[in-house]
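Undergrad: sequence first, predicted model second:
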Amino acid sequence: MPTITIQERSEQIGSEAVSDWVEVTQGMIDQFAEATGDHQFIHVDPAKAAMTPFGGTIAHGFLTLSLMPLLSAKTALPTIAGVKMGVNYGGNKVRFLTPVRSGKRVRGRFKLLELTEKRPGQWQQTNEFTVEIEGEDKPAMIAEWISQIFV
């Protein structure tokens, strides 16, 4: 994986990176339900969920959002030299457009919208994060996400 400086990354506004495909399994959905306490039947009961318009279980919207680090790691984005840590700052908007059915594959599309130095060694990055579902026209989710990078 190539390494670039934070200044070089700040010159890549508008650039996109796309991840490899990742399968969203029922096991992942069940583990997320356990971790969050969200055991709604559309996520964890295949028999009941089969009787809904979804035709089976679907991933939690927040599980879809939480795939951001995994999908980001599966891109060819260069490593930024000297990073001490990165933290989530928040989202300007998040929209869940299409449910992710258990067993479907998703990938992330990351578009750098902004990267500015807030104070020496602290940068704020805004990305458009889109989760695409293999074989479907409409994405699962689109988010504008902000993170802080400390170098």
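TA: Thanks, I have the structure now.

Undergrad: every contact and neighbour count from this point should use C-alpha atoms.
TA: Noted.

Undergrad: would you map the helices across this structure?
TA: Ranges of helices within the chain are 6-10, 26-36, 41-44, 46-49, 61-66, 68-73, based on DSSP state H.

Undergrad: ranking the ones you listed by burial, who's on top?
TA: For these, average neighbour numbers computed from mean count of other C-alpha atoms under 10 Å are highest in helix 41-44, which has a mean of 20.

Undergrad: and the contacts of that one?
TA: 26, 29-30, 33, 48-49, 52, 56-60 (C-alpha atoms under 8 Å, 6 or more residues apart in numbering).

Undergrad: just send those back as a markdown table, with distance to Glu144 too.
TA: Compiled in a markdown table, the contacts of helix 41-44 are given as follows (distance: C-alpha to C-alpha, whole Å):
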| residue | distance to Glu144 |
| --- | --- |
| Gln26 | 27 |
| Ile29 | 23 |
| Asp30 | 27 |
| Ala33 | 25 |
| Lys48 | 33 |
| Ala49 | 30 |
| Thr52 | 30 |
| Gly56 | 29 |
| Thr57 | 26 |
| Ile58 | 23 |
| Ala59 | 20 |
| His60 | 19 |
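
Undergrad: closest to Gln124 out of those?
TA: Gln124 lies nearest to His60 out of the contacts of helix 41-44, by C-alpha to C-alpha, at 27.9 Å.

Undergrad: what sits against the closest one?
TA: Here His60 is in contact with 29, 32, 43 (criterion: C-alpha under 8 Å, 6+ apart).

Undergrad: repeat that for Val87.
TA: Val87 makes contact with 147-149, according to C-alpha under 8 Å, 6+ apart.

Undergrad: second one coming, line it up with the first:
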Amino acid sequence: MPATVITGADGVRALVETALGPSGWELITQDRVNKFADATGDNQWIHVDVARATRDSAFGEPIAHGYLTLSLIPLLLPQIVEIRGFTMGVNYGCEKVRFPAPVLVGSRVRATAVIDEVTDVTGGIQMRITATIEIEGNPKPACVATVLLRRYV
């Protein structure tokens, strides 16, 4: 169950600039990393070759793909906030994405979010949200992304 439940465009607007979250923790396993590599074709050794990543990488073990971390936003954001009163929602894009710290396999991550802005679009609203993916025990985030999400009535 999300920590915050809001209804309609006015409910979303009421939360602009409010810190939301955190979500629950999500474990990043080697299996998850391997499946992401298979799905995307990004089989770089720092992600999928455990022996080589442990031996040769600057991180001392395999790391998750940055885009895997980014792709967790649709999983983690609904744990933070449930937006009711719309018939559908779509991902409209990203304005800015940064990966300040690597996610080591075996780490746990969670998200926080801030709704930065809400604008009207034909048939609904567009939200500009800054989502931050935190790594348990690490002061630097794994990912900070400004995403655009639309909700239609």
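TA: Done, it's in. Values in this document were obtained by computation on a predicted structure and should not be read as measured data.

Undergrad: show the buried residues in the contacts of Val87 of the first structure.
TA: Those of these that meet the buried threshold are 147-149, by 16 or more other C-alpha atoms under 10 Å.

Undergrad: let's have the helices of the first structure in a markdown table, adding distance to Leu112 of the first structure.
TA: Output for the helices of the first structure, formatted as a markdown table (distance: least, C-alpha to C-alpha, whole Å):
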| stretch | distance to Leu112 of the first structure |
| --- | --- |
| helix 6-10 | 9 |
| helix 26-36 | 28 |
| helix 41-44 | 32 |
| helix 46-49 | 37 |
| helix 61-66 | 17 |
| helix 68-73 | 12 |
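
Undergrad: any idea which of those gets closest to Asp137 of the first structure?
TA: Comparing the helices of the first structure by C-alpha to C-alpha, helix 61-66 comes nearest, at 16.9 Å.

Undergrad: in the second structure, what stretch matches the closest one?
TA: Aligned by TM-score structural alignment, helix 61-66 of the first structure falls on residues 66-71 of the second structure.

Undergrad: okay, strands next: where are they in the second structure?
TA: 4-7, 19-20, 26-27, 81-84, 88-98, 108-121, 124-135, 143-152 (DSSP state E).

Undergrad: what's the burial count for the counterpart of Lys140 of the second structure in the first structure?
TA: Lys140 of the second structure maps onto Lys138 in the first structure, with residues paired by TM-score structural alignment. When counting by other C-alpha atoms under 10 Å, one arrives at 13 neighbours for Lys138 of the first structure.

Undergrad: so who does Lys138 of the first structure touch?
TA: Lys138 of the first structure sits next to 97-98, 132 when contact means C-alpha under 8 Å, 6+ apart.

Undergrad: and the most centrally placed residue in the second structure, what is it in contact with?
TA: The centroid of the second structure falls nearest to Ile73 when counting by C-alpha atoms, centre = their mean (2.5 Å). Counting by C-alpha under 8 Å, 6+ apart, Ile73 of the second structure touches 111, 131.

Undergrad: and it, how far from Asp120 of the second structure?
TA: 23 Å (C-alpha to C-alpha, to the nearest Å).

Undergrad: stretch 97-104 of the second structure corresponds to what range in the first structure?
TA: Mapping stretch 97-104 of the second structure onto the first structure (TM-score structural alignment) gives residues 94-101.

Undergrad: now the residue located most distally from the centre of the second structure: how far from Leu75 of the second structure?
TA: When distances are taken from the C-alpha mean of the second structure, Arg55 lies farthest, 29.3 Å away, according to C-alpha atoms, centre = their mean. Separation of Arg55 of the second structure from Leu75 of the second structure (C-alpha to C-alpha): 32 Å.

Undergrad: the aligned residue in the first structure for Arg13 of the second structure: what's its closest spatial neighbour, skipping adjacent residues?
TA: Per TM-score structural alignment, the equivalent position to Arg13 of the second structure in the first structure is Ser10. Nearest residue to Ser10 of the first structure, sequence neighbours excluded (C-alpha to C-alpha, 6 or more residues apart in numbering): Leu115, at 5.3 Å.

Undergrad: and for Thr87 of the second structure?
TA: Thr87 of the second structure sits nearest to Val153 (C-alpha to C-alpha, 6+ apart), 5.2 Å away.
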